[in-house]
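Trainee: No sequence on hand, only this structure:
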């Protein structure tokens, strides 16, 4: 690793983090080929973020701020990784990835390396930037904004955990087949799990900014990227583009329920 040793400390640390994500992506891609299941990428998405973050903390020695950030990230990663794996077990390739497969024939098996696995590896590496910023030597001491960021991140983790649990319980009941989940947190937002997810990364982004000051403002690329992905790319927009056709009852749910930020349902639509 003489090349890495020749680089300045932070670029070398960042590049190592990127190489770690690639080392996770390639074996997962190889496993996906015989299974014809590119959605395996979803099961390792949280690892793309958490494993480099743990490495950053190990390399930096870990101060109090970084330890808190890593603890939140690892808790987030374990919860999401287990949840997605259990949810998808035995169901084959997710329909979103089936659509990607159909659009990129022939030779999707090879194309999926960069279209799915390496792309997600790079995105996951970017999402982990707040912890990379906090790993830099000479970080500012703990302050008020660290408390705000930690509270926002932990609160977001609780929201997405509760909302995912509510949805899983709803789906397990055969009586709910074909029905729309509009109870619990889902009464106030059509995607409370995604809202909680964005809160996690905005909270960690604030802590990264508190560590590095305005020279570490690139920590906020992480929550900005995650917000765009969840609202416009792989989240709300993608999930709802044809759901009204597949499940007509969802149209009324859309009319009365906030898409993202939890809010009181519209009374006139609820009548």
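Mentor: Looks like it came in fine. Owing to the predicted nature of the structure, the values given are computational and were not obtained by experimental measurement.
Trainee: C-alpha from now on. contacts and neighbour counts both.
Mentor: OK.
Trainee: Just list what the lengthiest helix in the chain packs against, helices and strands only.
Mentor: For the chain, the longest helix by residue count, based on DSSP state H, is helix 144-172. Helices and strands touching helix 144-172, by 3 or more Cα pairs under 8 Å, 6 or more residues apart in numbering; DSSP states H and E, are helix 64-88, helix 192-212.
Trainee: Let me see the ranges of the strands in the protein.
Mentor: For the chain, no strands turn up when DSSP state E is the criterion.
Trainee: hmm, back to that, want to try JSON lines for the helices and strands packed on helix 144-172, with distance to residue 266 as columns?
Mentor: Shown next, in JSON lines, are the helices and strands packed on helix 144-172 (distance: least, Cα to Cα, whole Å):
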{"stretch": "helix 64-88", "distance to residue 266": "31"}
{"stretch": "helix 192-212", "distance to residue 266": "17"}
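Trainee: Reformat the ones you listed as TSV; add distance to residue 156 and mean neighbour count.
Mentor: Output for the helices and strands packed on helix 144-172, formatted as TSV (distance: least, Cα to Cα, whole Å; neighbours: other Cα atoms under 10 Å):
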stretch	distance to residue 156	mean neighbour count
helix 64-88	10	18
helix 192-212	4	27
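Trainee: okay, the angle between the longest helix of the chain and helix 64-88?
Mentor: Going by axes from the mean of the first three to the mean of the last three Cα atoms, to 10 degrees, helix 144-172 is angled at 10 degrees with respect to helix 64-88.
Trainee: Name the residues of helix 144-172 that are buried.
Mentor: Buried residues in helix 144-172, counted by 16 or more other Cα atoms under 10 Å: 145-147, 149-164, 166-167, 170-171.
Trainee: Hmm, residue 193 is touching residue 165, no?
Mentor: No - assessed by Cα atoms under 8 Å, residue 193 is found out of contact with residue 165, at 9.8 Å.
Trainee: Looking at the helices and strands packed on helix 144-172, which is nearest to residue 178?
Mentor: Nearest to residue 178 among the helices and strands packed on helix 144-172 is helix 64-88 (17.6 Å), distances taken as Cα to Cα.
Trainee: For that closest one, name the packing helices and strands.
Mentor: Counting by 3+ Cα pairs under 8 Å, 6+ apart, helix 64-88 packs on helix 40-60, helix 129-134, helix 144-172, helix 192-212.
Trainee: In addition, the following structure is provided for comparison:
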């Protein structure tokens, strides 16, 4: 219990250096805009909003979170802050003095980002049994074992610096949306529907997965064999509907940015999707290492779409039987 509360305090205090610095900048930017040499640092912050966001990310997230992770021997905080950093970024981009945007588009995107964040934060704490930092991502554990005594410095690049590349890349649409005035149009409506659809699919997929895990835990407690595979609800049509919903959200933001005339914004979402393909492979390999579910999961793989929800395929054996 004491560790849970101490981790909660650490998590709440962690972004304060960035917030305090940025609020100080907002208080000084009128002088910065005039180029007053007494406020040269504020002048630079005024003229380089995207570069400033990356520097703040590097110092406050990469360096500070890494040091906390080393002290605790557990890099749990970056997993939690995946759900928070996009919210901080969208407000940063919207409030920076150089921001220029359609107020209604901005409000819609900010609300959508909050909805996405609340959904993912709820999913995180539900999965972690409402504990702060109870464990770190299993992929980090695997890398820790592989890297051995070198993990302390490799973790900075593998866990934190790589996250900056991914997060800043997929959040570029939030910057683009707040960098140009353009009348709201039908594409904004389409992008909104895509984002909301993605969040909804991810929420129901995670809820169904949580119910499945809870049922299996109860069966184990009663000494009964657990169900090997979740093959109902959204999981009947896709092996990873939660991943599909999450990707749909990010590609919805890309449509917002494309509508603003920035087609290159798709690069971040593309890299993120490709990385998730690799994560999907790792997850399924992990599933197949559990003996009680090997046969059932192999059948599941043969008949069920990996990401995009689709109708069941008929296996060769079933075709012969008919």
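Mentor: Yep, that arrived. It should be emphasised that the depicted structure is a prediction, and the values quoted were computed from it without experimental measurement.
Trainee: Quick TM-score on the pair, please.
Mentor: Overlay of the two chains. TM-score (TM-score structural alignment, normalised by the length of structure 1): 0.87; 263 aligned residues with a Cα RMSD of 2.3 Å.
Trainee: before we move on, the earlier item: and the longest helix of structure 1, how far out from the chain middle?
Mentor: Put simply, helix 144-172 of structure 1 sits 12 Å off its chain's centre (Cα atoms, centre = their mean, to the nearest Å).
Trainee: That one corresponds to what range in structure 2?
Mentor: Alignment of helix 144-172 of structure 1 against structure 2: residues 186-214, by TM-score structural alignment.
Trainee: list the contacts for residue 267 of structure 2?
Mentor: 169, 170 (Cα atoms under 8 Å, 6 or more residues apart in numbering).
Trainee: Looking at the alignment, what corresponds to it in structure 1?
Mentor: Residue pairing (TM-score structural alignment): residue 267 of structure 2 is matched to residue 221 of structure 1.
Trainee: mind checking how far its match is from residue 146 of structure 1?
Mentor: 18 Å (Cα to Cα, to the nearest Å).
Trainee: Also residue 34 of structure 1?
Mentor: Separation of residue 34 of structure 1 from residue 146 of structure 1 (Cα to Cα) stands at 46 Å.
Trainee: Kindly report the same for residue 105 of structure 1.
Mentor: When distance is defined by Cα to Cα, residue 105 of structure 1 is 48 Å away from residue 146 of structure 1.
Trainee: what's the answer for residue 100 of structure 1, then?
Mentor: Relative to residue 146 of structure 1, residue 100 of structure 1 is positioned 40 Å away (Cα to Cα).
Trainee: Verify the stated contact: residue 38 of structure 1 with residue 31.
Mentor: No - assessed by Cα under 8 Å, residue 38 of structure 1 is found out of contact with residue 31, at 9.1 Å.
Trainee: Looking at these two, which one has more neighbours?
Mentor: Shown here are residue 38 of structure 1 and residue 31; by other Cα atoms under 10 Å, residue 38 has more neighbours (27 against 13).
Trainee: Structure 2: which residue goes with that one?
Mentor: Checking TM-score structural alignment: residue 38 of structure 1 goes with residue 75.
Trainee: cool, residue 129 of structure 1 as well?
Mentor: Residue 129 of structure 1 maps onto residue 172 in structure 2, by TM-score structural alignment.
Trainee: What sits closest to that match if chain neighbours are left out?
Mentor: Nearest non-adjacent residue to residue 172 of structure 2, counting by Cα to Cα, 6 or more residues apart in numbering: residue 265, 6.2 Å away.
Trainee: Same check on residue 66 of structure 2?
Mentor: residue 156 (6.2 Å).
Trainee: residue in structure 1 matching the one you found?
Mentor: Match for residue 156 of structure 2 (TM-score structural alignment): residue 113.
Trainee: What count of nearby residues applies to that match?
Mentor: Per other Cα under 10 Å, the neighbour tally for residue 113 of structure 1 reads 20.
Trainee: what does residue 317 of structure 2 give?
Mentor: Residue 317 of structure 2, neighbours per other Cα under 10 Å, totals 8.
Trainee: what's the distance between it and residue 232 of structure 2?
Mentor: Here the distance between residue 317 of structure 2 and residue 232 of structure 2 works out to 21 Å (Cα to Cα).
Trainee: Helix or strand: which one has the residue nearest to residue 131 of structure 2 when sequence neighbours are not counted?
Mentor: If the residues on either side of it in the chain are set aside, residue 131 of structure 2 comes closest to residue 4, at 6.1 Å by Cα to Cα, 6+ apart. Element membership for residue 4 of structure 2, per DSSP states H and E: helix 2-13.
Trainee: any idea what residue 197 of structure 1 aligns with in structure 2?
Mentor: The equivalent of residue 197 of structure 1 in structure 2 is residue 246 (alignment by TM-score structural alignment).
Trainee: so that match touches residue 196, yeah?
Mentor: No - with contact defined as Cα under 8 Å, residue 246 of structure 2 does not reach residue 196; the gap is 10.4 Å.
Trainee: in stretch 21-37 of structure 2, what's buried?
Mentor: Within stretch 21-37 of structure 2, the residues that qualify as buried by neighbour count (16+ other Cα under 10 Å) are 22, 25, 26, 28, 29, 30, 31, 32, 33.
Trainee: residues contacting the first one?
Mentor: Residue 22 of structure 2 makes contact with no residue, according to Cα under 8 Å, 6+ apart.
Trainee: Return the distance of it relative to residue 179 of structure 2.
Mentor: Using Cα to Cα, we find residue 22 of structure 2 at a distance of 18 Å from residue 179 of structure 2.
Trainee: same check, this time on the third one
Mentor: As defined by Cα to Cα, residue 26 of structure 2 lies at a distance of 18 Å from residue 179 of structure 2.
Trainee: Quick one: map residue 300 of structure 2 onto structure 1.
Mentor: With TM-score structural alignment as the criterion, the equivalent of residue 300 of structure 2 in structure 1 is residue 253.
Trainee: that older thread, let me know the closest of the buried residues of stretch 21-37 of structure 2 to residue 122 of structure 2.
Mentor: Of all the buried residues of stretch 21-37 of structure 2, residue 122 of structure 2 sits closest to residue 22, with 27.4 Å by Cα to Cα.
Trainee: Next one: that closest one from residue 260 of structure 2, what distance?
Mentor: Taking Cα to Cα, one finds residue 22 of structure 2 at 27 Å from residue 260 of structure 2.
Trainee: Name all residues that make contact with the residue most central in space within structure 2.
Mentor: Nearest residue to the geometric centre of structure 2 (Cα atoms, centre = their mean): residue 82, 4.6 Å. Going by Cα under 8 Å, 6+ apart, residue 82 of structure 2 touches residue 167.
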